[in-house]
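>>> this one's sequence-less:
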């Protein structure tokens, strides 16, 4: 792979700058693709963005940027945040404080404008195969903000399908997190977290995401993924209609897609489920209230993290039983036994001394109802 260094003036960089949203962002006379598929969306905050302009106006050195030869032009490999900050300012998209007064680029005096336009950016340009460029891209990002797994997948499976998918899942205020769905899912659209979640659900697990993206890479659109996402949350709303702020805190981040895939055809009564949710929230035995929803669909008590007997209770019960397991009648050391509810929780049993027995590991783990 060939790597060359060159200086590029700001005036050259912003020449022909155009942000066409999903159609791409270009500069340098239309020859520089500022946001290729493997680049993250613009995420600089105002303070970071303004600091870039302060660097230019004071002629301080700005960190080196990296471009890659692509056809008759270039792709920006590293430095998107700085590049867009510069282009947007010169384009008049935002103002920066100059000597105590917010000013747009067109408000500056001619000499101050020229000082910024004449600033020379340090650029390394590489030329090589796609795999070489991608490897280099990963390397130069190690020292910066590490790419997420989904951002790296986007680099591999770019195409019309990904462009359309990012329209639904990867923008600020993306449709995927509107209509209350933001209360139920974790992650930031700009860092591709929501897209990754949708792909994990529809493909049946993170290990299957790349297979799904590979199969759909050249599809004209991502309608299948978007429609699936809407079906998931329509089902959640139908089954668990109470999504007020208190409930949303319990529901946020649960694996709704996986639950939908398995239980979408179950006969579920929303009113009966609501009654059980209220009961379980009030049940002191249930320590993980977030696990209530999963439990109601799966009957897996482990999701509830039911109260366990404390050490004092176990020691006292062990001494009372003289180390003997009431199931098999054999004697054991304390460390070879486990506390068990005589009457299980689902039959109304409580975590109290009278309902505790010490069983050997084998009998406890094979006990009916476990």
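Received it, and whenever you're ready, just let me know what you need. Quantities reported herein were computed from a predicted structural model and do not represent experimental measurements. Numbers count the residues shown, from 1 in each chain.

>>> going forward, measure contacts between C-alpha atoms and count neighbours the same way
Fine.

>>> once you drop chain neighbours, what's closest to the residue nearest the centre of the chain?
By CA atoms, centre = their mean, the chain has its centre lying nearest to residue 193, at 2.5 Å. Nearest residue to residue 193, sequence neighbours excluded (CA to CA, 6 or more residues apart in numbering): residue 187, at 5.0 Å.

>>> go on, residue 337?
Closest residue to residue 337 apart from its sequence neighbours, by CA to CA, 6+ apart: residue 360 at 4.3 Å.

>>> for residue 343, see how far away the one you found is.
Using CA to CA, to the nearest Å, residue 360 is found at 17 Å from residue 343.

>>> and if you look at residue 81?
For residue 81 relative to residue 343 (CA to CA), the value is 61 Å.

>>> so which of these two has more stuff around it?
residue 81 (20 against 16; other CA atoms under 10 Å).

>>> who are the neighbours in contact with the more buried one?
When contacts are counted by CA atoms under 8 Å, 6 or more residues apart in numbering, residue 81 touches 42-44, 49.

>>> now restrict those to buried residues only.
Among the contacts of residue 81, those buried by neighbour count (16 or more other CA atoms under 10 Å) are 42, 49.

>>> go through the contacts of residue 81 and name the one nearest residue 125.
Using CA to CA, residue 42 comes nearest to residue 125 of the contacts of residue 81, at 21.7 Å.

>>> can I assume that closest one is in contact with residue 79?
No. Applying CA atoms under 8 Å, one finds residue 42 not in contact with residue 79, separated by 10.6 Å.

>>> can you pull out the strands in the stretch 101-250 of the chain?
Using DSSP state E, counting those that start in this stretch, the strands of the stretch 101-250 of the chain run over 101-103, 120-127.

>>> and here is the other one:
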């Protein structure tokens, strides 16, 4: 692999700059692909963006950028946020504060404009095989803002499927966020919506799914699946609660989505459990009312004082096997099960040895 250091003037970088949204962002007289498939979306906030222009205006050194040779053109491997910040400013997309007043590029004096256009960027240009360039891309990003696992997958499985999937899941105003923001955690531009949908559809085998569908012409299957989940949740649980955000809805839909549900009965049970102080993981209620698994709820544990009181009452004997154990070798257990309205209080606590507690929990 060959790597050369070049000096690129801002005037050359912004020549032919064009942001065509889904169709890509180009610069350097259309020779530079500023947003390849593996690049994240533009995530700089105003303060970061303005700091780039301030650095250029004061002729301070800006961090090195990295381009890769692709045929007769180039694609940007690292430095997208800085590159777009510069191009957008020169093309009049935003203003920065200079001497107490907001100034667009067109508001600057001819001398100040020329100073920015003459500023030289340090660019390493890499020419090698695709695998070599991808390895280098991963390495140079270690020092910057760490790439998410999904951003790295996007670097590997580029193609028409990914381009279409990003249209639905990876933009700031992505359709997936528009319908799922109350139910799904994460930020579309960091590929978290895309990763969540893929994880649900593939049962955790994201890499396998992306490899299998890399050359598909669209991501209709994934987008339709995601819409079906959101619609199912809204219909099954029509009363929205903040605890619904972040629930693993995909696995629940995969298992229970085709089963008929009594929404009124579900709502009554959810309301009751939300008021139960023994349920410490309220978001688990939605899993529980469908699956019946108490493990989803994280029932409140007995305190050390409650367990000590029960241990003394039992004189250190396990109520099942009758053998004596040290306090540290025993576990607090509900005499009347929580599922039968047993409370997590001192009167309802009994101590079991580890083995008998394990057997009971397995039933």
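Right, received. Where do you want to start? It should be emphasised that the depicted structure is a prediction, and the values quoted were computed from it without experimental measurement.

>>> drop the TM-score for these two in here.
Aligned and superposed, the two chains score 0.97 in TM-score terms (TM-score structural alignment, normalised by the length of the second structure); 363 aligned residues with a CA RMSD of 1.4 Å.

>>> report how many residues lie close to the aligned partner of residue 39 of the second structure in the first structure.
Aligned by TM-score structural alignment, residue 39 of the second structure pairs with residue 39 of the first structure. The number of residues packed near residue 39 of the first structure is 21, by other CA under 10 Å.

>>> look up how far residue 308 of the first structure lies from residue 39 of the first structure.
Residue 39 of the first structure is 48 Å from residue 308 of the first structure, where distance means CA to CA.

>>> and what of residue 13 of the first structure?
Applying CA to CA, the value for residue 13 of the first structure to residue 308 of the first structure is 64 Å.

>>> which bit of the second structure covers stretch 327-337 of the first structure?
Going by TM-score structural alignment: stretch 327-337 of the first structure matches residues 320-330.

>>> contacts for that stretch, please.
308, 311, 316-318, 351-354, 356.

>>> let's see that with 7 Å instead.
311, 316-318, 351-354, 356 (CA atoms under 7 Å, 6 or more residues apart in numbering).

>>> quote the end-to-end distance of stretch 158-175 of the second structure.
Stretch 158-175 of the second structure end-to-end distance (CA to CA) = 21 Å.

>>> other residues contacting that stretch?
37, 176, 188-189, 191, 193-194, 213-219, 223.

>>> change it to 6 Å
176, 188-189, 191, 193-194, 214-219 (CA atoms under 6 Å, 6 or more residues apart in numbering).

>>> now render these as a markdown table, adding neighbour count and distance to residue 20 of the second structure.
Below are those laid out as a markdown table (neighbours: other CA atoms under 10 Å; distance: CA to CA, whole Å):
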| residue | neighbour count | distance to residue 20 of the second structure |
| --- | --- | --- |
| 176 | 23 | 21 |
| 188 | 23 | 19 |
| 189 | 20 | 17 |
| 191 | 21 | 20 |
| 193 | 27 | 23 |
| 194 | 25 | 22 |
| 214 | 19 | 23 |
| 215 | 14 | 23 |
| 216 | 14 | 23 |
| 217 | 13 | 20 |
| 218 | 17 | 19 |
| 219 | 19 | 21 |
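
>>> out of these, which one sits closest to residue 115 of the second structure?
Comparing the contacts of stretch 158-175 of the second structure against residue 115 of the second structure with CA to CA places residue 189 closest, at 33.1 Å.

>>> residue in the first structure matching that closest one?
In the first structure, the residue matched to residue 189 of the second structure (TM-score structural alignment) is residue 190.

>>> tell me roughly how far the longest helix along the first structure lies from the second structure on average.
The longest helix of the first structure (DSSP state H) is helix 223-239. In this overlay with the second structure, the average offset of helix 223-239 of the first structure from its partner residues is 0.5 Å by mean CA distance after the TM-score superposition for the first structure.

>>> count of residues packed around the residue nearest to residue 193 of the first structure?
For residue 187 of the first structure, using other CA under 10 Å, the count is 15.

>>> again, but for residue 144 of the second structure
Residue 144 of the second structure has 10 nearby residues by other CA under 10 Å.

>>> now do residue 204 of the second structure
Under the neighbour criterion other CA under 10 Å, residue 204 of the second structure is assigned a count of 14.

>>> how near is the closest residue to it other than its chain neighbours to residue 161 of the second structure?
Nearest non-adjacent residue to residue 204 of the second structure, counting by CA to CA, 6+ apart: residue 198, 7.6 Å away. Residue 198 of the second structure is 13 Å from residue 161 of the second structure, where distance means CA to CA.

>>> can you give me the helices in the stretch 1-150 of the first structure?
10-14, 46-57, 80-90, 110-117, 130-140, 149-156 (DSSP state H, counting those that start in this stretch).

>>> redo these as CSV? Include distance to residue 97 of the first structure.
Formatted as CSV, the helices of the stretch 1-150 of the first structure follow (distance: least, CA to CA, whole Å):
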stretch, distance to residue 97 of the first structure
helix 10-14, 19
helix 46-57, 8
helix 80-90, 12
helix 110-117, 13
helix 130-140, 32
helix 149-156, 34
